[in-house]
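Novice: generate a structure from the sequence data that follows.
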Amino acid sequence: MTDLNLAFRLARPGFSLDVSFATSGIGITALFGYSGSGKTTLLRCIAGLEQADYGRLTVNGQVWADDTTFLPSHRRPIGYVFQEANLLQHLTVEGNLNYAIARQRSQNNVIRKQEVVHWLALGPLLKRRSMQLSGGQRQRVAIARALLTNPELLLMDEPLASLDIGSKAEILPYLEKLHSELKIPVLYVSHSPDEVIRLADQIVLLSQGRVLATGPVNEILTRTDLPLAQLEEACACVEGEITKHDREYHLTYVKLKGGTVAISYRAAEPGTRVRVRISAKDVSLALAPQQQTSISNAFPVRISAIAQAADPAKVLVKLDMGGDSFLAQITRLSADTLGLAVDKIVYAQIKSVALMR
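Specialist: This next block holds a predicted model:
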């Protein structure tokens, strides 16, 4: 059952929004697009902060907006995390959290204070005031405060955009933890491919106020007709399961649909579900298995598509490995020399695989 269904049309001088999509009631849906694509405007429409010329929004079967209904913002059970934390300066961290609890709008999916404090590791910070916190700490408190309003929908508008690299690295693991703990839908606005790959389950790809595509993360990442595949950092993001560790060589083995890959050792129990990233630039192709090579991750794959890359000297080759798709970015010369064609079986050599979560 789809728990979030929306459509909005809005016309403003120099910009128009015309979007429609549905997504699951659990997990993170990334609204991805570059500046001016309409991400924040869409979020404001969902929050009721912007009244569209036409709007339809249902959450968990409840109508928030349609031809005859417009639920005002203060009656919508949402949590909203902005780019800036906007904490109440005169209150401690605990005071900010208690302020949110006092303003809970829904009795469904009750999120308890001790759970949020644990998820976001706020225990040591509870007695501090906001000016005593780092940027990453302030944003963790802002996320906790949004959650403690007991929302049925969490909106996050580029929550890492104002943070430096160190603060982003600090907060991302907490966002990953929330991904596994929350039982409500999350709409996460970003123009950072790395954030989307690490956090999202679904992507809604926006451009100039329109939806280019929606779907599971890896499906959108590896569609050669979409902009993400044309990026310099084009990659695939596939799910797998840790099977074993090799302590001598400091390796961890992850089983994917079409084979097992070796990554640098990660302390996790066998059976743990993980997400791995395969960069298109780290994949080379051969017509036969290679001997005496330093590349340990090599698999037979089927070519499912070939497309011109943004660089005219290169092509994108979409590969199918047991149902998982990933990309190889190689030169046109190499593609012609190897005689690559759709449905041909080749051998993919993956130089490195990164564990995302």
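
Novice: from here on, contacts and neighbour counts on C-alpha atoms
Specialist: Noted.

Novice: need the helices for the protein, in chain order.
Specialist: Using DSSP state H, the helices of the chain run over 39-47, 93-101, 113-119, 135-147, 165-181, 193-199, 217-221, 332-338.

Novice: just send those helices back as JSON lines, with mean neighbour count and distance to Asp3 too.
Specialist: Formatted as JSON lines, the helices of the chain follow (neighbours: other C-alpha atoms under 10 Å; distance: least, C-alpha to C-alpha, whole Å):
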{"stretch": "helix 39-47", "mean neighbour count": "22", "distance to Asp3": "14"}
{"stretch": "helix 93-101", "mean neighbour count": "21", "distance to Asp3": "25"}
{"stretch": "helix 113-119", "mean neighbour count": "16", "distance to Asp3": "23"}
{"stretch": "helix 135-147", "mean neighbour count": "24", "distance to Asp3": "18"}
{"stretch": "helix 165-181", "mean neighbour count": "15", "distance to Asp3": "17"}
{"stretch": "helix 193-199", "mean neighbour count": "19", "distance to Asp3": "20"}
{"stretch": "helix 217-221", "mean neighbour count": "22", "distance to Asp3": "19"}
{"stretch": "helix 332-338", "mean neighbour count": "14", "distance to Asp3": "44"}
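
Novice: here is the second sequence; please produce its structure so I can put it next to the first one:
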Amino acid sequence: MIDVTLRHQFGETNLDVRFDAPAGLTVLYGASGSGKTSVINAVAGLLHPDQGRVVVGGNVLGDTAQNIWLPPHKRGLGYVFQEARLFPHLTVRQNLAFGEWFARARAPVASFDHVVEMLGIGPLLSRRPGTLSGGEKQRVAIGRALLARPRLLLADEPLAALDEARKAEILPYFERLRDEVALPILYVCHAPAEVARLATTVVALDHGKLMRVGPAEDVLGDPSFSPQGPRAVGAVLHATIARHHDDGLTELNAGGVSLFVPHIPHPVGQNLRLRIAAQDVILARDVPKEMSALNVMPGHVNDIRLGDGPGAIVALTTPAGKVLARVTRRSALAMGLAVGQPIFAIVKTVAIAPQDIGGPRA
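Specialist: Next comes the predicted model:
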């Protein structure tokens, strides 16, 4: 359990947050300037707030009311930054060993061999950082942080400096880390697809204020809260791989609804969660026929949110879960959309990208 209470004044910005997070991967989510990095730096001891209390697993790392604020090196935390920050003169093995040496007095989170296998860095052990790709460097940085035997792993937008291909390379390793290592993770992120794939819990911030705390499907599926703007609105569904087809598509079962996505390299029966962006959903009042889109979900209108501009967000309840659709206000009025009305949500197969699909925490 992570328990954080912070109050701090930055110029005209007033940071004021309090949240509890269970085990797993907790994402600090919000737009730039929302206070995400300030929160994680306060947890790390790099920022001394005006008022604050940080407790991790029952260990009090800071409590300004009791004049306690441990320095970073005494907190027993691991920190993964946007840049890998490896020692350039040491090999990968030596960089990893430094993490073990630094915290040899604490109980290990995972063995050296397990960390190397989990992160797929065995072939890199004899190489130096200058010969590694950005994704390889970041995997080594994660390994070094784990081998420092932390009680909490902090990650400040660890994929932000990587291109899309390298991000896709790293995401599965964070999923394994979340699911295989008994270690809480506090992860700063502003990308909805990343949040949907990784988060056990989402702490949503806006201009230093706490907006929402809860599972990814609840926070990302809230049509009234979109820190990244309407184009980032989307829903998170849970599904199971039902079948792999010869034409390169994978069929999912989401609450009894069949969904077709580009091939997923996981076995039948694997549980997944996937994000469907609201802008990729089309609405129809009648059962659609003779169209190219393969995914049709029956449901009912649950909520309609009209924006300041020409757009509207329509929340639907379907057997697959909550789905959001971004349509024009004109379309919503022309269709006579109303709460409780039967509706069909249509999603193109190719609209669901591989980076929007990941495994849930067991």
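
Novice: just the TM-score for the two chains, thanks.
Specialist: Once superposed, the chains reach a TM-score of 0.92 (TM-score structural alignment, normalised by the length of the first structure), with 352 aligned residues with a C-alpha RMSD of 2.0 Å.

Novice: so what's His146 of the second structure up against?
Specialist: Small correction: residue 146 of the second structure is Leu, not His. Gly78, Gly99, Val109, Ala110, Val115, Leu153 (C-alpha atoms under 8 Å, 6 or more residues apart in numbering).

Novice: in contact with the first one, which residues?
Specialist: Same thing as Gly78 of the second structure. Ala145, Leu146, Ala148, Arg149, Pro150, Arg151, Leu152, Leu153, Leu154 are the contacts of Gly78 of the second structure under C-alpha under 8 Å, 6+ apart.

Novice: among the helices of the first structure, single out whichever gets nearest to Ser207 of the first structure.
Specialist: Closest to Ser207 of the first structure of the helices of the first structure, according to C-alpha to C-alpha: helix 39-47, at 9.0 Å.

Novice: where in the second structure does that closest one fall?
Specialist: On the second structure, the counterpart of helix 39-47 of the first structure by TM-score structural alignment is residues 36-44.

Novice: got a list of contacts for the matching stretch?
Specialist: The contact list for stretch 36-44 of the second structure (C-alpha under 8 Å, 6+ apart) reads 4, 6, 28-30, 47-49, 54, 61, 72, 75, 77, 79, 154, 156, 186, 188, 205.

Novice: re earlier: just give me which of the contacts of Leu146 of the second structure are shared by the first structure.
Specialist: Contacts conserved in the first structure for these, using both residues aligned by TM-score structural alignment, their matches' C-alpha atoms under 8 Å: Gly78, Ala110, Val115, Leu153.

Novice: follow-up on the earlier one: which of the helices of the first structure sits closest to Leu125 of the first structure?
Specialist: Comparison of the helices of the first structure against Leu125 of the first structure by C-alpha to C-alpha identifies helix 93-101 as nearest, at 6.5 Å.

Novice: show me which of the contacts of stretch 36-44 of the second structure are buried.
Specialist: Among those, the ones that count as buried by 16 or more other C-alpha atoms under 10 Å are 4, 6, 28-30, 47-49, 54, 61, 72, 75, 77, 79, 154, 156, 186, 188, 205.

Novice: please name the nearest non-neighbouring residue to Leu228 of the first structure.
Specialist: Nearest non-adjacent residue to Leu228 of the first structure, counting by C-alpha to C-alpha, 6 or more residues apart in numbering: Leu221, 5.7 Å away.

Novice: you'd agree that neighbour is up against Ala229?
Specialist: Yes. If you go by C-alpha atoms under 8 Å, Leu221 of the first structure and Ala229 touch, sitting 5.9 Å apart.

Novice: buried stuff in stretch 255-265 of the second structure?
Specialist: Val257, Ser258, Leu259, Phe260, Val261, Pro262, His263, Ile264.

Novice: please apply the same query to stretch 308-318 of the first structure.
Specialist: Neighbour-count burial for stretch 308-318 of the first structure, counted by 16+ other C-alpha under 10 Å, picks out Gln308, Ala309, Lys314, Val315, Leu316, Val317, Lys318.
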